[in-house]
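*Asks:* the following block contains a protein sequence and its predicted model.
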Amino acid sequence: MCATKRRTQRSQVSLQIAQNWQVHALQKLKPPADQPEIKYIERYCRLQEAICILLWLFSSQVSKEAHYYAR
């Protein structure tokens, strides 16, 4: 039980780090003065897509670990 609790806590910390990274990355993303806004929107969408993929990969790995240790 104690080992499972530690794994859960590590997973929660890792997820929090990923979410903090997402917030930080989005705050740094500003439209450049020399580029049209459409480029900014494209970059924003690509960044959001990459973040979603990373979070999906992370959550699927956590799910696999939880399923493995639940046996």
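*Replies:* Structure's in. What do you need?

*Asks:* C-alpha only now, for contacts and for neighbours.
*Replies:* Fine.

*Asks:* buried residues of stretch 61-69, list them for me.
*Replies:* residue 62 (16 or more other Cα atoms under 10 Å).

*Asks:* who's in contact with it?
*Replies:* By Cα atoms under 8 Å, 6 or more residues apart in numbering, the residues outside stretch 61-69 that reach it are 4, 11.

*Asks:* one more time with 7 Å
*Replies:* Contacts to stretch 61-69, defined as Cα atoms under 7 Å, 6 or more residues apart in numbering, come from residues residue 11.

*Asks:* alongside the first one, take a look at this:
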Amino acid sequence: MEKVKDVFVYNLLTGEERWYSCDAITAVKQAYAEENGLGAQFAVTLGKMDLPILKGKDAVFCGDWGARIR
């Protein structure tokens, strides 16, 4: 698992940008959950929701949200 740090998450569809202080995978999952009305459920499950994740060499995506892995 990658180290916790500040992460900028981008919505590839709308161009919206959000800032999180966690690892990149959790950040894109949280942005996706918040956008789809699942924010409270995400918080209750401590981010252990089964969401669609696509992880590449330099980036991670969940729905329209993406973040760089540095």
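*Replies:* On my side now, so go ahead. It should be emphasised that the depicted structure is a prediction, and the values quoted were computed from it without experimental measurement.

*Asks:* quick TM-score on the pair, please.
*Replies:* The TM-score (TM-score structural alignment, normalised by the length of the second structure) is 0.31; 31 aligned residues with a Cα RMSD of 3.5 Å.

*Asks:* would you map the helices across the second structure?
*Replies:* With helices called from DSSP state H, the second structure shows them at 24-35, 39-44.

*Asks:* can you count the residues close to residue 6 of the first structure?
*Replies:* 11 (other Cα atoms under 10 Å).

*Asks:* ok, residue 9 of the second structure next?
*Replies:* The number of residues packed near residue 9 of the second structure is 25, by other Cα under 10 Å.

*Asks:* any idea how far it lies from residue 26 of the second structure?
*Replies:* Going from residue 9 of the second structure to residue 26 of the second structure by Cα to Cα, to the nearest Å gives 10 Å.

*Asks:* now swap in residue 42 of the second structure and tell me
*Replies:* From residue 42 of the second structure over to residue 26 of the second structure the distance is 10 Å, taken as Cα to Cα.

*Asks:* ditto for residue 60 of the second structure
*Replies:* Taken as Cα to Cα, the span from residue 60 of the second structure to residue 26 of the second structure is 10 Å.

*Asks:* kindly report the same for residue 17 of the second structure.
*Replies:* Distance, residue 17 of the second structure to residue 26 of the second structure, by Cα to Cα: 15 Å.

*Asks:* correct me if wrong: residue 27 of the second structure contacts residue 20.
*Replies:* Yes: contact criterion Cα atoms under 7 Å: residue 27 of the second structure and residue 20 qualify, at 6.0 Å.

*Asks:* who has more neighbours, those two?
*Replies:* More crowded of residue 27 of the second structure and residue 20, by other Cα under 10 Å: residue 27, with 26 against 17.
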